[in-house]
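[1] Structural data only, the sequence is not supplied:
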């Protein structure tokens, strides 16, 4: 009979006893941090430049000398940005359109994603491929035909186009919901069907509450898209009903009709702040739902 000695437990000292392994493990986080800092500076640089521009005088803006920092912070530019036009009214227009569009497109995309994930129908895979292929079409290509179609039915200078766009779903959002719903066990709907529940009740009572992380992701993405959209409001709405993005480019002029760039930059900073605030508040849920739903299935 042969006996085997128990394996010696692996300790932290033995794991780190290899100098080469320790060096390799020490270098990797360093390079990662450097890359993260470089990407952060690359993406946050334009916003910092915009803030500095909003704190300058018009003379510093047009000066041939390169002055990165303002000589004296001109906080009055932000006051003028809020008072030179009805900033609150245009903000409410943007908020209303972005909210209506985001809620509708999130719910409609959830319904379509649920159908592709859980229902059986002939040609479902082909229809899903066709839907995903529409993501390759730039929105600018369909904007002119959409304008002609809406003008013929009298929807120009109204908010109805955003309602219809929201009800039409988004291929990317449908993909997110479809990927999430396919990961849920089939026993959930089987038990509900045995209890006599229909597909509508199954969706609203079981699947929709479970998809709250994806709902939040879809709402945040669509809200950001609608809030930052400039072309559609400029084409479909007049100056009284337009959004804040269009109003910022139309106002802030001196008596000669020249744009005051520093005040316009201050208004742009105020325009960006709500989106940044929403992201910082919900970033944890946004990242978690993006990782959990976008790559599964």
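    All right, it came through fine. Since the model is a prediction, treat every value here as computed from it, not as a measurement.
[2] Please count neighbours and contacts with C-alpha atoms only from this point.
    Will do.
[3] So residue 157 versus residue 234, what's the distance?
    Distance of residue 157 to residue 234, computed by CA to CA, to the nearest Å: 10 Å.
[4] That should have said residue 130, apologies.
    Residue 130 sits 30 Å away from residue 234, going by CA to CA.
[5] Ok, residue 52 next?
    28 Å.
[6] what sits up against the helix or strand containing residue 201?
    Under the criterion of DSSP states H and E, residue 201 resides in helix 199-202. Contacts of helix 199-202 with the rest of the structure, by CA atoms under 8 Å, 6 or more residues apart in numbering, involve 189, 192.
[7] After that helix, which helix or strand is next? Please name it.
    Where DSSP H and E defines the elements, the next helix or strand beyond helix 199-202 is helix 208-210.
[8] let's bring in a second one:
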């Protein structure tokens, strides 16, 4: 019996077209990384400049030409930022307002989004379009009428405006929840209805726990927005009840009444760091929310 030897393995030849496609793909990746690096510098650059400014002396701050690095880091600026005013007290005000507002607007937006996604009602599509159209209205246009309204009903210098804003929900968050709830199978509420559950129980026990990525995203976006808000507290609250964003601009002055920019910069760094840490540890939920809230009719 004749044994036939197997033919030696011949590697597939790389055609010029395949080499060209591979080279084009690598060039696109390099260009993409370079663009992302440039964008990263633009985003991180201002914060790094703020940190360096917080480590300078007032003389170095105003020196010409501008000096990027301080001769000696002035860590005492951060101590002065914490001690020259009730920094922690104003931070508690900001934390209280941001938390109350974020919890209420997240729950109210989830409830409205659930209604648009799962309930049947005449004119629901038109109402949803009207709701989305309100996102085109600049918030600054409604600021003066809002102040007049709150002033007439006696809510100026109280925290009730943030409660009412939270209960009113957000069109953008409603859109996120509506798109997420629309992707869930209809069998979920059908089985619950057969078991005798009402819509309220279905929402709180089934749909709300499933929407955790959107819940966290909505809470974090509303929290950072409220934490960084300056106009609302400056307009509606006095200096004793205001938030940290307003207090930083009102304090840190020398005996002559001039602002101490280096201490103010240190306070701004302390003000920004908590939000950066929150976003850093929760950024994966933004990706999950974007995937789970894809456009669906």
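    Here it is on my side, so go on. Nothing here was measured: the structure is a model prediction, and the numbers come from that model.
[9] Overlay the chains and give the TM-score.
    Scored against TM-score structural alignment, normalised by the length of structure 1, the superposed chains reach a TM-score of 0.93; 287 aligned residues with a CA RMSD of 1.6 Å.
[10] on that earlier part again, mean deviation (superposed) between the helix holding residue 201 of structure 1 and structure 2, please.
    Aligned to structure 2 and superposed, helix 199-202 of structure 1 gives a mean residue distance of 0.5 Å (mean CA distance after the TM-score superposition for structure 1).
[11] What residues sit buried inside that helix?
    199, 202 (16 or more other CA atoms under 10 Å).
[12] same question, stretch 59-75 of structure 1
    Using 16+ other CA under 10 Å as the test for burial, stretch 59-75 of structure 1 gives 60, 61, 74.
[13] Now do it: distance from first to last residue.
    So stretch 59-75 of structure 1: terminal residues 15 Å apart, CA to CA.
[14] Which stretches in the stretch 51-200 of structure 2 count as helices?
    For the stretch 51-200 of structure 2, the helices defined by DSSP state H, counting those that start in this stretch occupy 58-61, 76-83, 87-118, 124-133, 143-152, 160-167, 171-182, 187-194, 199-202.
[15] Can you tell me the centre-most residue of structure 2?
    What sits nearest the mean C-alpha location of structure 2, by CA atoms, centre = their mean, is residue 221, with 3.0 Å.
[16] Counterpart of it over in structure 1?
    The alignment partner of residue 221 of structure 2 in structure 1, by TM-score structural alignment, is residue 221.
[17] list the contacts for the residue nearest to residue 113 of structure 1 when sequence neighbours are not counted?
    In this structure, residue 113 of structure 1 finds its nearest non-sequential neighbour in residue 178, 4.2 Å apart by CA to CA, 6 or more residues apart in numbering. For residue 178 of structure 1, the contact set (CA under 8 Å, 6+ apart) comprises 110, 112, 113, 114, 116, 117.
[18] hang on, residue 179 of structure 1 packs against residue 296?
    Yes - counting by CA atoms under 8 Å, residue 179 of structure 1 does reach residue 296; the two are 5.9 Å apart.
[19] So for these two, which sits in the more crowded spot?
    residue 179 (22 against 13; other CA atoms under 10 Å).
[20] Let me know how buried the spatially closest residue to that one that is not a sequence neighbour is, in neighbour terms.
    Nearest residue to residue 179 of structure 1, sequence neighbours excluded (CA to CA, 6+ apart): residue 297, at 5.3 Å. Residues near residue 297 of structure 1, counting by other CA under 10 Å, number 12.
[21] OK, contacts around the aligned residue in structure 1 for residue 102 of structure 2?
    In structure 1, residue 102 of structure 2 lines up with residue 102, judged by TM-score structural alignment. Contacts of residue 102 of structure 1 were listed using CA under 8 Å, 6+ apart, and they are 166, 218, 219, 220, 222, 223, 226.
[22] tally of neighbours for the fourth one?
    Residue 220 of structure 1 has 22 neighbouring residues, counting by other CA under 10 Å.
[23] and if you look at residue 33 of structure 2?
    Per other CA under 10 Å, the neighbour tally for residue 33 of structure 2 reads 12.
[24] Figure out the helix or strand that the aligned partner of it in structure 1 lives in.
    Taking TM-score structural alignment, the alignment pairs residue 33 of structure 2 with residue 33 from structure 1. Taking DSSP H and E as the criterion, residue 33 of structure 1 maps to helix 19-54.
[25] elements contacting that helix?
    helix 261-294 (3 or more CA pairs under 8 Å, 6 or more residues apart in numbering; DSSP states H and E).
[26] in the superposition, what's the average offset of the helix it packs on relative to structure 2?
    So helix 261-294 of structure 1 averages 0.9 Å relative to structure 2 (mean CA distance after the TM-score superposition for structure 1).
[27] angle of that helix against helix 76-83?
    Relative orientation of helix 261-294 of structure 1 and helix 76-83, computed by axes from the mean of the first three to the mean of the last three CA atoms, to 10 degrees: 80 degrees.
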